[in-house]
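1. I'd like to go over a predicted model; first the sequence, then the structure.
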Amino acid sequence: MMADDTMGPRETVGLVGGGVIGAGWAARFLLNGHDCAVFDPDPDLARKLEAVLDHARRAQAKLMPGVAVPEGRLRIAATLAEAVADADFIVESLPEVEALKVRVLGEIDRAARPEAVVATSTSGLLPSRLAAGMAHPERLVVGHPFNPVYLLPLVEVCGGARTDPAALDRAAALYGRIGMRVLRVRKEVDGFVADRLLEALWREALWLVADGVATTEEIDDAIRYGAGLRWSFMGTFLIYRLAGGEAGMRHFLAQFGPALKLPWTRLVAPELTDALVDRVSEQSDAQAAGAAIRDLERRRDDCLVAVLSALRDQDYAAGAVVAAHERALAGRAASPDAPPSEAPPSEAPSPDAAPVSTWAGTVPPDWIDYNGHMTEHRYLQCFGDATDALLARIGVDAAYLAGKRSFYTVETHLAHRGEAHEGEALAVTTQVMAADGKRLHLFHRLCRAGDGTLLASAEQMLLHVDTAAGRSVVASGAVRDAMAALARDHAGLPRPEGAGRGIGRA
């Protein structure tokens, strides 16, 4: 049996295969702070990995602009054994050729540490068969992601006949920590869940092209202008429940169920003749209109970020996963790595005190207004995110909020000092001006990261409240002590220029 433990917060991940999926896995792990060693015989591996990482960094900065977690370290391994020898978690992402995967998974099994979990990215091959060459099949799990792995949160997790449930639990826990929505497949089945659905759609789409009913672009339009929009947040069954009206799914099935007997679909693939391959390829080329693959990938990522951001605002479907992961990353970035000191807090300010780094990000294109620079409400967003990071630092986390205690902002004075432009790296530092148990007085400075130019400042007064009673109360002991400690440390800092200033005063 596998050891019944959980992996630590920072893992060493060995990746075998650095193609589209393997590189996407590397990007997701690295951007969540995990070290990665990648092996692939492709001589162009380093360049391809960096291209995917560039896409991932760009997407992450747009999706979570105020979250800055130090990246893990990337290493290109010369051999498979070198990539997996020290790994806590191993990911195989080779082509969907069963014999190849069986052979390579056997090699991984022999080279890996006994306690390492081995995950295959297969999109549909059975793990019981893939484990045929492994001496330790109990550690093999399926972790099937979706492209781009660094943005789409779904991962299907499935075990084989001899997989230890503890290995599945360890894999699921790690996937959760890197911001993924784990779908545990209840039964080992070819294609798992998502690909069986995708294959049915793909086969019918090929028939529509083969029969001359529609072109590749028209089929894509039928999805992206219609059902695809609602699929992204409600899926199939919930949408059909709505189609049943107040009577729900039972009424929908009674009304539309008989249509299932009509011979509308074939659900078997057409023969991929040379003529059909040519037709699909030519129509796809025309649809792409000469756009380079990297340009299409960036457009895809930008649209996914927009959809995920909108769903995050609703705290629904994939957006709820993004929101929870963003909170976790912000808390990790704000919390010091060192364990808290057992010594009582000092009453004297620290001689090394400095304003706290609370936010960092890059200005995305959709933050730019008609004047060509960052629009005004985004400045407030940066300062609001900085305040949240400071609150996380002093202990205002999900558990604290669940106790019906929080801080409300009662006053904000924002002053614009310069202009931020698309692509510029920005950073916020925060100084605690005063804290008395109920009130928290902050001063934020937003600067251009490259040269330190001050672009804006925000002075805020926060009040600690009992959210159930709707009144101000003194913060709990640990949070109150953390507030006081920061206020003491910052008491010796110079008073920021503009602090206490009224509107319209120079």
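-> Yep, it's here.
2. drop to CA atoms for contacts and neighbour counts, all remaining ones
-> Fine.
3. contacting residues for the residue positioned nearest the centre of the chain?
-> Ranked by distance to the mean C-alpha position of the chain (Cα atoms, centre = their mean), the top residue is residue 179 at 4.8 Å. By Cα atoms under 8 Å, 6 or more residues apart in numbering, the contact set of residue 179 is 153, 321, 322, 324, 325.
4. mind checking the SS state of it?
-> Recorded secondary structure, residue 179: coil (DSSP: H, G, I helix; E, B strand; the rest coil).
5. follow-up on the earlier one: could you flag which of the contacts of residue 179 are buried?
-> Buried subset of the contacts of residue 179 (neighbour count, 16 or more other Cα atoms under 10 Å): 153, 321, 322, 325.
6. measure the last one to residue 168 for me?
-> Looking back up the chat, that one is residue 325. 21 Å (Cα to Cα, to the nearest Å).
7. take this one as well and set it beside the first:
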Amino acid sequence: MKIAAIGGGVIGGGWIARFALSGHDVAVFDPHPEAQRIVGEVMANAARAWEKLFQAPLPDPGRITWAGSIAEAVAGADYVQESVPERLDLKHHILAEIEASAPEGTIIGSSTSGFKPSELRVGARHPARILVAHPFNPVYLLPVVEVVGGGAAAGRACEILAAVGMKPVQIAREIDAHIGDRLLEAVWREALWLVKDGIATTEEIDDIIRFGFGLRWAQMGLFETYRIAGGEAGMRHFLGQFGPALKWPWTKLMDVPELDEALIDTIAAQSDAQSGAHSIRELERIRDDNLVGIFQALKATDWGAGRIVREMENGFYAREGRPATGYPLRLHQVIVPGGWVDYNGHMTEFRYLQAFGDATDAVLIHIGLDEAYRATGFSAYTVETHIRHLAEVKAGERLTVETRLLGHDGKRMRLHHAILRADGSVAATGEHMLLHVDTDAGRAAPMPAALLAALAALAALERGPAPDHAGVGIRRIGAVAEAQA
């Protein structure tokens, strides 16, 4: 699928990274003289975050090509993401250029944070395909996207966006600023008054959010948080107890303080004191690391954004489009990320096991033991592993795992993996015994005929003898000394 991105700023760059890291080619048009540098820096931060976020081997990134015009960028595109500044006249001009050159079936999503689809569609040739697809920064990590516009195009857009790890939320009725920004605007207005009236500083307000209700919102949202606050009686009790307070004159939500020079100076000075020790790129990486940590915690409970991460990982493990290449099988490759190395600068011990585990997953998927099969209540569990570490591996190296089937019966399979470096030398080997199990019953179970047939087909390709180290455990120190004498 070809993606076109018109605009490569903060939001546009995030979209480009999201699509490219998911394996899609992206054609970009942005006349800004620094656009390629900006997008390159966003891509670097995004790739760093994804290496930390996902345990599954990532797909090969799609190619990013820079077009000389909008027409060149959108030619042949299946989906176009427009992310130009928030000026309606500019968006109308850009959308007209997109429509003039994009195929008739191309879906066009606008990152607009405020304009309604009906406003964007004025003068359009095919208005139904122009939608709002409003994300939140950083787009390459935060999954939610507000999709406004309805119809078949919105449904198709949601499919495309969900396939790259987004959480599309279709909004039935259009409204200025959609949903997310209207909620943020309410909090922002109140925060401005708290600073203007000298009640709190920018840092104090941020501390109350990030150490308090922000943590609750990150994993449960607003209404479900308040449902819990209602105790066993739930939301009805909460509304009955705290609802009357809504009529008290606590807030100034509909009254906006004038952003005069004095207030701007106050906020800017407090913000510099709060965060000025870090550059913007440093703050972005700190933000990304914190988000990754929250996502990993949520993934462990299969909750909220963590479920999106798990679903993306399942897709990465499936490695669609990576067929077997001869025998021994070569189903898995990985470029060693920086997070995989230890204090010596070498790939740390447990990452060898991860590479072997990912290669095992690739073999299981290859023979038909994929996510759909596991959903039937059966899987394969590793019950024994023997690893030999033969060479040092550094960050940035491309590793290929070569796999042989050493044997199988009605319930078991025995795999041998070799991690090969770019020069063909062996960095490590792993031997693994797997047991086919009934996951509901928690015990071994016979494999069905289809799996046995797939294993038999692999066994028929095995010509040479088993490696001399196969089936051998850790040698006695004395035996090693005798062998070396």
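-> Ah, there it is. If you're wondering where the values come from, they're calculated on a predicted model, not measured in any experiment.
8. out of the buried ones among the contacts of residue 179 of the first structure, the closest to residue 289 of the first structure would be?
-> Closest to residue 289 of the first structure out of those is residue 153 (29.7 Å), distances taken as Cα to Cα.
9. alignment lookup: that closest one to the second structure.
-> Using TM-score structural alignment as the criterion, residue 153 of the first structure maps onto residue 143 of the second structure.
10. let me see the ranges of the helices in the stretch 301-450 of the first structure.
-> With DSSP state H, counting those that start in this stretch as the criterion, the stretch 301-450 of the first structure has helices at 318-334, 376-393, 398-402.
11. in JSON lines: those, plus distance to residue 470 of the first structure.
-> Formatted as JSON lines, the helices of the stretch 301-450 of the first structure follow (distance: least, Cα to Cα, whole Å):
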{"stretch": "helix 318-334", "distance to residue 470 of the first structure": "24"}
{"stretch": "helix 376-393", "distance to residue 470 of the first structure": "19"}
{"stretch": "helix 398-402", "distance to residue 470 of the first structure": "14"}
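12. which among the ones you listed is found nearest to residue 67 of the first structure?
-> Across the helices of the stretch 301-450 of the first structure, closest to residue 67 of the first structure is helix 318-334 (Cα to Cα), at 5.6 Å.
13. helix, strand or coil for the residue mapped onto residue 488 of the first structure from the second structure?
-> Correspondence of residue 488 of the first structure to the second structure, assessed by TM-score structural alignment: residue 460. Assigned by three-state DSSP, the conformation of residue 460 of the second structure is helix.
14. any idea how many residues pack against residue 460 of the second structure?
-> Neighbour count of residue 460 of the second structure, defined by other Cα atoms under 10 Å: 9.
15. ok, residue 344 of the second structure next?
-> Neighbour tally, residue 344 of the second structure, other Cα under 10 Å: 9.
16. which residues of the stretch 151-300 of the second structure fall in strands?
-> 167-171 (DSSP state E, counting those that start in this stretch).
17. list the contacts of residue 107 of the second structure.
-> Residue 107 of the second structure neighbours (Cα under 8 Å, 6+ apart): 78, 79, 80, 129, 130, 131, 153, 157.
18. go again with 6 Å.
-> Applying Cα atoms under 6 Å, 6 or more residues apart in numbering to residue 107 of the second structure gives the contacts 79, 129.
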